[in-house]
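In: structure for this input, please:
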Amino acid sequence: MRSERASQAESDVAAAVLIQRNVATLARLIEEACASKQKPDLVVFPEFAMQGPPLHMDVASWIARACSSIPGPLTALLQELAKRQGIYIAGNMFEAPSEWPGRYFNSSFLIDRNGEIILNYRRVNTAAFPSVHDFMSDYLAQTHQADVFPVVDTELGKLALIPCGEISVPEVARVMMMQGAEVILHPTNSKFTAAQEAAKLARVAENMIYLVSANVAGPIGFSPDNSIAGGRSHIIDHHGNTLAYQDDDGESVGVTAMIDVEALRRDRRTDTGLSNPLLRARYEMYVPYYTEAKFYPPDAFLDAPMVSTSQTRAAIATARANMERAKILTPLPPGASEPVAPTAH
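Out: Below you'll find the predicted structure:
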């Protein structure tokens, strides 16, 4: 679907109208999919579909303008729709939960056939938004381990959600697979890069897992001038075979396929040497290295929430220094300055 950006609205009131228009568009497309000859059991919609990204907005302003709870006012229509149509709906929105005042998250959620929210994953790895890692000690103390990288068991299979560029972080999908995940639902809002397209296939191959990737139609959220297109929604099976794909950025409900979870379960049990990466994985060998991997500092915003994403520069500087000590990064020559990259998420 195409979505409008609340951050570019003239006022909070105008943003609220825009968000409701996005939600209505989303509902219309889901109804269209349900009216097709092959009614889906599960629909996945793109990242930023409801609100767009915050772009230049500081944390407090974005919370006031666009964020909501999960469940909450922005999910209510979708919950009613899922119950009425008897389907699952998966997607993404910016969440500002009451239990964590002053903080918002890029959250991905799943609604079941009864209209209930049964999964909510708050993204960990992000560049442009706050993260639960920013106050990890408090978050882990109050969040059950199974809810940090959640997986839910349904009659469709064991489902998990990973948003957008976080598909490039192998550990996220791996931890979800270790909790039984069989299908990764991937709401994304991304331009074409060979690296991210490869990452999708890599996560599938590493974990013998299905991937359902739904990208935005029209321009991506991080293209304020609308010059960078989305597209490339993709469904991939657990062997890396494409089941459905749309390269262009046109609005469509046509990227659809049957997911054979029983075949996945059979193939995961079959010893095919290293072509089955699960049966022969030796995870214990890696534990000491992960234990010593202390780079980006946790709890960077433990005492007070982030006010602006520009505050992450200090944490990035710490990560660089830690990686220099670990000889991952080569120190800059005296007098040289750090390279500047465009904003990413």
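
In: C-alpha only now, for contacts and for neighbours.
Out: Noted.

In: separation between P54 and N207?
Out: In this view, P54 and N207 are 33 Å apart by CA to CA, to the nearest Å.

In: what's the neighbour count on V44?
Out: Taking other CA atoms under 10 Å as the neighbour definition, V44 ends up with a count of 23.

In: spit out the contact partners of the nearest residue to it once chain neighbours are set aside.
Out: Of all residues not flanking V44 in the chain, A90 sits nearest, at 4.7 Å (CA to CA, 6 or more residues apart in numbering). Neighbouring residues of A90 by CA atoms under 8 Å, 6 or more residues apart in numbering: L42, V43, V44, F45, S108, F109, L110, I111, L185.

In: try 7 Å this time
Out: The contact partners of A90, by CA atoms under 7 Å, 6 or more residues apart in numbering, come to V43, V44, F45, F109, L110, I111.

In: what of P277?
Out: E206, N207.

In: wasn't it part of a strand?
Out: No: applying DSSP: H, G, I helix; E, B strand; the rest coil, one finds P277 to be coil, outside a strand.

In: what's the separation between it and F94?
Out: P277 is 34 Å from F94, where distance means CA to CA.

In: do A60 as well
Out: From A60 to F94 the distance is 13 Å (CA to CA).

In: neighbour-wise, which of the two wins?
Out: Taking neighbours as other CA under 10 Å, A60 and F94 compare with F94 leading, 26 against 17.

In: burial count for the nearest residue to the more buried one once chain neighbours are set aside?
Out: Excluding its sequence neighbours, the residue lying closest to F94 (CA to CA, 6+ apart) is N106, at 4.9 Å. N106: 25 surrounding residues under other CA under 10 Å.

In: what about S213, distance to A194?
Out: 15 Å.

In: and for K83?
Out: Note on K83: its distance to A194, by CA to CA, is 38 Å.

In: try H186
Out: Distance from H186 to A194, by CA to CA: 17 Å.

In: more neighbours, the two?
Out: H186 (31 against 8).

In: let's compare: structure for the following, please.
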Amino acid sequence: MTTIKLALCQMDVIDNKEENLKKASSMIAQSVEENADFIILPEMFNCPYSNDKFIEYQEEEKDSPTLNRISSLARKNNVYILAGSIPEKENDNLFNTSYLFDRKGEIIAKHRKMHLFDIDVKDRITFKESDVLTAGDDFTIADTEFGKIGIGICYDIRFPELARIMVENNALALFYPGAFNMTTGPAHWELLFRARALDNQVFCIGVAPALNEDASYHSYGHSIITNPWGEVLAQAGLKEEIIISEIDLDEIKKIREELPLLKNKREDLYEVAKK
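Out: This next block holds a predicted model:
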């Protein structure tokens, strides 16, 4: 049996980087006490979710105080940590980037958000990440001791092609640090995680910041784990909390044998339709 004990750290992100890092460190420590193997932080866990703050809080990978802190904690506690995302600067570009650390504190994968959050829901919410951020171009499938995992960020989950490509490259679980808002969250957050898990018969995990009503952007929270049958195994509310939950990757084989969706795909027809 291949199991992973996950810790989803739904933290309250404020406008103070050092305090955010202290909170992340505290939640990691609590997760370690619960014997978690794999700890996940939210999208922009060190930074308020707004374009001006992305610029203010930006860090370069090679001398990032945030990444150095997380690396040290992964190594000290012998755990995997998916550092949700941070505003990462490279040359003149700014990216929304997630980093995966192994038990030795080494970066074994990084994902730059591929689909930028440019939306305008009339009279409700408008946001345009592309005003300051650059989109990433790489698919991110990481090798871990548990098997391969795929990584996306928030808005990336709305694009089923990305999830399918990660699964076709043998990812058994898909992780999406995210920060849906109080408009799109109630409407789509759970639906999307259940759909991506069901369509691809994998585990799908989302970790978001808690709702901070004093912030300019209101995160929906509701960090979530869905299984290959499309069921919700665990889900947070709006407030700060840690979800500790164990997933059994062997469930994937069982469900794919019972309902062989991936095997029954008509690739012959799809290829013809693309031409």
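
In: picking that back up, give me the element the residue nearest to V44 of structure 1 is part of.
Out: A90 of structure 1 belongs to strand 88-95 when assigned by DSSP states H and E.

In: could you do Y245 of structure 1 as well?
Out: Y245 of structure 1 belongs to strand 242-246, assigned by DSSP H and E.

In: could you check how far that strand is from the centre of its chain?
Out: 20 Å (CA atoms, centre = their mean, to the nearest Å).

In: buried set for that strand?
Out: By neighbour count on 16 or more other CA atoms under 10 Å, the buried set for strand 242-246 of structure 1 is L243, A244, Y245, Q246.

In: what sits against the third one?
Out: Contact analysis of Y245 of structure 1 by CA under 7 Å, 6+ apart lists R232, S233, H234, I235, V255.

In: tell me which of the residues you listed persist in structure 2.
Out: Mapping the contacts of Y245 of structure 1 onto structure 2 (both residues aligned by TM-score structural alignment, their matches' CA atoms under 7 Å) leaves R232, S233, H234, I235 still in contact.

In: could I get the residues you listed as a markdown table with distance to R265 of structure 1, secondary structure and neighbour count?
Out: Below are these laid out as a markdown table (distance: CA to CA, whole Å; DSSP: H, G, I helix; E, B strand; the rest coil; neighbours: other CA atoms under 10 Å):
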| residue | distance to R265 of structure 1 | secondary structure | neighbour count |
| --- | --- | --- | --- |
| R232 | 27 | coil | 23 |
| S233 | 25 | strand | 25 |
| H234 | 21 | strand | 22 |
| I235 | 18 | strand | 25 |
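
In: looking at these, which is nearest V261 of structure 1?
Out: Lowest distance from V261 of structure 1 to the kept ones among the contacts of Y245 of structure 1 (CA to CA) belongs to I235, with 13.6 Å.

In: give me the nearest residue to that closest one, chain neighbours excluded.
Out: Spatial nearest neighbour of I235 of structure 1, excluding adjacent residues (CA to CA, 6+ apart): V212 at 4.5 Å.

In: that neighbour: what's it in contact with?
Out: If you count contacts by CA under 7 Å, 6+ apart, V212 of structure 1 has them with I184, L185, H186, H234, I235, I236.

In: what stretch of structure 2 does stretch 196-216 of structure 1 fall on?
Out: Using TM-score structural alignment, the residues of structure 2 aligned to stretch 196-216 of structure 1 are 189-209.

In: could you tell me the end-to-end distance of that stretch?
Out: Terminal residues of stretch 189-209 of structure 2 lie 13 Å apart, using CA to CA.

In: and if you look at stretch 113-125 of structure 1?
Out: End-to-end for stretch 113-125 of structure 1, by CA to CA: 30 Å.

In: identify all contacting residues around it.
Out: In contact with stretch 113-125 of structure 1 (CA under 7 Å, 6+ apart) are residues 71, 79-80, 82-83, 86-88, 105-112, 131-133, 148-150, 152, 161, 166.

In: in structure 2, which residues correspond to it?
Out: Mapped onto structure 2 using TM-score structural alignment, stretch 113-125 of structure 1 spans residues 103-115.

In: what residues of that stretch count as buried?
Out: Buried residues in stretch 103-115 of structure 2, defined by neighbour count with 16+ other CA under 10 Å: R103, K104, G105, E106, I107, A109, K110, H111, R112, K113, M114, H115.

In: cool, stretch 152-159 of structure 2 as well?
Out: The neighbour-count check on stretch 152-159 of structure 2 (16+ other CA under 10 Å) flags G152, I153, C154, Y155, D156, I157, R158 as buried.
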